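> Dropping the sequence and predicted coords here.
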Amino acid sequence: MPHVVTQSCCSDASCVYACPVNCIHPTPDEPGFATAEMLYVDPATCVDCGACITACPVGAIVPHARLRPDQQNYLELNADFYASGAGPGPSERPLLAPMITSTAAVRPDLGPLRVAVVGSGPAGMYAADEVLRQTGAQVDVFDRLPMPYGLVRSGVAPDHPQTKQVTDLFELIAREPGFEFFLNVEVGRDLDHAELLPHYHAVVYAVGAAADRRLDVPGADLPGVGSATEFVGWYNGHPDHQHHRFDLSGNRAVIVGNGNVALDVARILLADRDRLAGTDITRAALAALRAGTIGEVVLLGRRGPADSAFTVPELAGLIACPDFDVVVDRSGGPAPDPAAPELSFAARHKLALLAGLPDLADAVPDRKRVVLRYGRTTRAIHGPGYVDEIETEPTPGTDGRVEKIATRLLLTSIGYHGRPVPGLPFDPARGIVPNRAGRVEGTAGAYVTGWIKRGPSGFVGTNKSCAHETLQTLVADFNAGRLARPAQSAAQLSRLVAARRPDRLDSAGWARLDAAERQRGRELGCIRDKITEVDQAVQIAAAQSRKGLLGFVR
């Protein structure tokens, strides 16, 4: 009975190394690992031991006999990866997947390795894990918010709790000896690189790519036009986005872009509200969705179906949702043949899934639906003081005419771009800090990992291999004597931070805040009730601390 990967997994390769017969690919040493949409189990060589299930931090692997009806297509997807030649055959594989090893820090004259990591999302937490692999190492993780874990907390859709399970792994990392949080502390505002570095051998920046790419068309600044990032942050409780208001009173929303985030937004707009009530979506967003009347979400792709930006698992998950239909507007012309040899494995399966969807002309009346449209370029946005329609034209090389689509809500989801990091060089064209294998040239002790290093690409687990490369570079510099021994102590750092940011939260403070959110969630019958305001989060963590101290005294 073979096992099956059933979603866009975290790609951190835990299952790869747990497998005793090396039947899960691509592995981290294979060329396609960094760009793979997911991992695949070879049904011909799987021995049904279950080791991969235990190792998977997001619950993505299921025995094929236990697949739900909406997961059956993953059985064919896993098998076809090998049958099509996209994956290595048994004769091409070593007995076990080669382990990725870490270089040991071997400079006792410099003291135990001490590193600061700026950013507590997946890139930052995987970087911290890499540091802690060194004997006696210490790592402090800084984040400007009181709540850690970045996009796993504030970007992953609330109805994808399996993906959020990777935070269990991050919690294990945070409990390792030598780890400490400096939350609600902004590097670049409360203290800069030059002030931080004397306390460490090096500083690793894992600050992501927080800026949205914006439409450059007339009307793009009209009220009612926003970004998918703002909408996701709003319903996920990110403190930066709680002031946003979205008009959900119309019957249609339009999203420019068709990546995974666009699919998430479409699904949340149309999903059953009672089912969402059990998730960690904010109560304010849930109330707004309950009052809303949107019944159709149109996703506009600039290129053709074979170039869809979403991944196969995300489209499969959207199609499987029982709350709405997914249809394709084929007025722009026929899609390529899924069997075309020049197509990639992922493109073939995207086209095969799309080919099985009904046409917009055959959509069931009065049924909620997501409409996938291709070959459309945004030309202008119109409205008398508020958006009421988007004007599109056919992308060169596609069929069609200029069209206007009525909407009261227009969200853009066309990519991300990094922001400059104070004290570090910046490449504005690529939106990254220029680096060589993670080392920031020309800035002493500075390293980068994640999207600020490589640009907005990859998945949650891609950051693990990215962080490994950066820490390999850092340790090589440490061993070569290119990093200075910290001139100031951890105690001096704590005093500096206390003077600049007295409301900083440490690991114990986050534990209290986390417990409070979970308790509030239990009272409401959901996973957690997120605290969405920074000041409130700090106050709750402090109040819980006093409560715990009084309980101990008694």
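Great, that's in hand. Numbering: from 1, shown residues only.
> Please count neighbours and contacts with C-alpha atoms only from this point.
OK.
> For stretch 312-332, buried residues please.
312-319, 324-330, 332 (16 or more other Cα atoms under 10 Å).
> Put this next to the first one:
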Amino acid sequence: MSGFQKLFSDVALWTWRRSRWIHRRGVAAFSSCKPKVCVVGSGPAGFYTAQHLMKARRDVEVDIYERLPVPFGLVRFGVAPDHPEVKNVINTFTQTAKHARCSFYGNVNVGKDVSVQELQQAYHAVILSYGAEGNRRLGIPGEDLADVYSAKDFVGWYNGLPSCRELSPDLSCETAVILGQGNVALDVARILLSPTDILKKTDIAQPALEALMESKIRRVLIVGRRGPMQVACTIKELREMVKLPGARAEMLPSDFEGVPEALPGLPRPRKRLTELLLKAALELPTKEEQERRSKASRSWGLRFFRSPVLVLPNSDGTGTAAVRLAVNKLEGSGEAARAVLTDEVEDVTCGLVISSVGYKSVLIDPSVPFDSGKAIVPNKLGRVQQAPGLYCSGWLKTGPTGVIATTMNNSFDTARSLLEDVDSGKLDMSAAKPGAQSIRTLLEKRGVKPVTFSDWEKIDSVEMKRGESVGKPREKLLTVENMLEEAWA
């Protein structure tokens, strides 16, 4: 082989290897355009999706749009104030938002200020990650009475969500009933019963803290339609309830019939959770625990095999006097067991009812396919059906299930689907897209001024200083107007 031929051969081999490397790295072989991706929603799903896209491809640019002036979604407005460690993911999200190839646009209401179709014209791909901001209803008479709240709104109230600022729940009753036994239900119970000396050191909204300081609630019942072996909370949340200062557990031993015998056959996570329940319900407490319980001024209890059928009004017909529960029997066993109503009912006197039966996604734009029965966007691995270039992640994709780590994994899956579509040519990359440039022009014409991430950092700084002055990690601004005022100061 001549020197020229060898050089030609080496160049050809190098070119072939580079093309293979480029393909593996995900740099589209079909176009030299930089993929411009829009993410709608700045909660965990939105940030995790953006993070994975930018990590996997060195040329992708991501813009995140958020309805509120502040980012982080349920990490800010859903995580309990006494769980600051869960909020540490904000540090990772901040790194993503400050990345050179990522931009944040708060105060932009997609579906109102700008349509999804307009976003699709400006970007190669649009990912809907705006979560579940609606409430699942109980579907029973009396649920619209005063003093009946959804857990979503109640959590929003104590976490400083602007739309829940004026909730003003009446906490002058002795007993509250929470319908549902998931982690959110236990969060609400814990906040209602926690000593305010603990809460005043958190970022709980000040009006909520003041209301809880005056609260007369001394007993919280957490009601579920199935049994102890189907309870939906995790062991961490249950353990916190068991150890809650100043509170004791009060369970019905009859709810645990047959449970000790079934314990050996349970999967390990379920077994550990059930063992803790049994310990709280049936085991004789140690002398130290007896003493702790005797000093407790508040109590809580899980009530199993009960379904709400009616909220009873008080004497003037506006407030709540009691909730009527039907007693259930289980058909089947294990996780698949189904609750069936019997004719037996019981009334539980209470002045506050909180429904914790689940969040629900809502449709924000009529152009987006939506399954109203399941309250999700119909999708396959995050690809929205019959809508090329449109994707979804998080609770909008799966329904309101799992914890932040679950959302992370399903968001990464959506990002991978999008990247596969770039590589395969399924996603149209034939032309460059203007991205945020054209959207900013549209918004300006419509009188909408976005909040940038550096604007959010001004809000953040103000909230931290406000908190510092009262011994809290943060004192949140509670209105959109105040947020915007600080952002643009």
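That came in fine, so what should we check first? Everything numeric in this text was worked out from a predicted model, so none of it was measured.
> Superposing both, give me the TM-score.
Comparison of the two superposed chains (TM-score structural alignment, normalised by the length of the second structure) gives a TM-score of 0.86, and 442 aligned residues with a Cα RMSD of 2.1 Å.
> just to revisit the earlier point, taking the buried residues of stretch 312-332 of the first structure one by one, which sit in strands?
Within those, residues falling in strands by DSSP state E are 325, 326, 327, 328, 329.
> Closest one of those to residue 445 of the first structure?
Distance to residue 445 of the first structure across these (Cα to Cα) is lowest for residue 326, with 50.1 Å.
> how far away is that closest one from residue 298 of the first structure?
10 Å (Cα to Cα, to the nearest Å).
> With residue 81 of the first structure instead?
31 Å.
> Please say which of those two ends up with more neighbours.
Applying other Cα atoms under 10 Å to residue 81 of the first structure and residue 298 shows that residue 298 carries more neighbours, namely 25 against 20.
> now for the more buried one: what does it line up with in the second structure?
Counting by TM-score structural alignment, residue 298 of the first structure corresponds to residue 221 in the second structure.
> For my notes, confirm its match occurs in a strand.
Yes - going by DSSP: H, G, I helix; E, B strand; the rest coil, the assignment for residue 221 of the second structure places it inside a strand.
> tell me the secondary structure for the counterpart of residue 357 of the second structure in the first structure?
Counting by TM-score structural alignment, residue 357 of the second structure lines up with residue 414 in the first structure. Judged by three-state DSSP, the three-state class of residue 414 of the first structure is coil.
> Nearest residue to residue 414 of the first structure in space, please, no chain neighbours.
Leaving aside its chain neighbours, residue 414 of the first structure sits nearest to residue 257 (5.3 Å; criterion: Cα to Cα, 6 or more residues apart in numbering).
> element containing residue 50 of the second structure, please.
Assigned by DSSP states H and E, residue 50 of the second structure falls within helix 44-56.
> That helix packs against which elements?
strand 36-40, strand 61-65, helix 73-77, helix 89-97, helix 404-424 (3 or more Cα pairs under 8 Å, 6 or more residues apart in numbering; DSSP states H and E).
> what's the mean distance for the helix or strand following the last one versus the first structure?
So the one you mean is helix 404-424 of the second structure. Once the chain leaves helix 404-424 of the second structure, the next helix or strand it forms, by DSSP H and E, is helix 436-445. In the superposition against the first structure, helix 436-445 of the second structure averages 2.4 Å from its aligned positions (mean Cα distance after the TM-score superposition for the first structure).
> Quickly note the distance from the nearest residue to residue 29 of the second structure once chain neighbours are set aside to residue 433 of the second structure.
Using Cα to Cα, 6+ apart and skipping the chain neighbours, the partner closest in space to residue 29 of the second structure is residue 23 (6.7 Å). Distance, residue 23 of the second structure to residue 433 of the second structure, by Cα to Cα: 21 Å.
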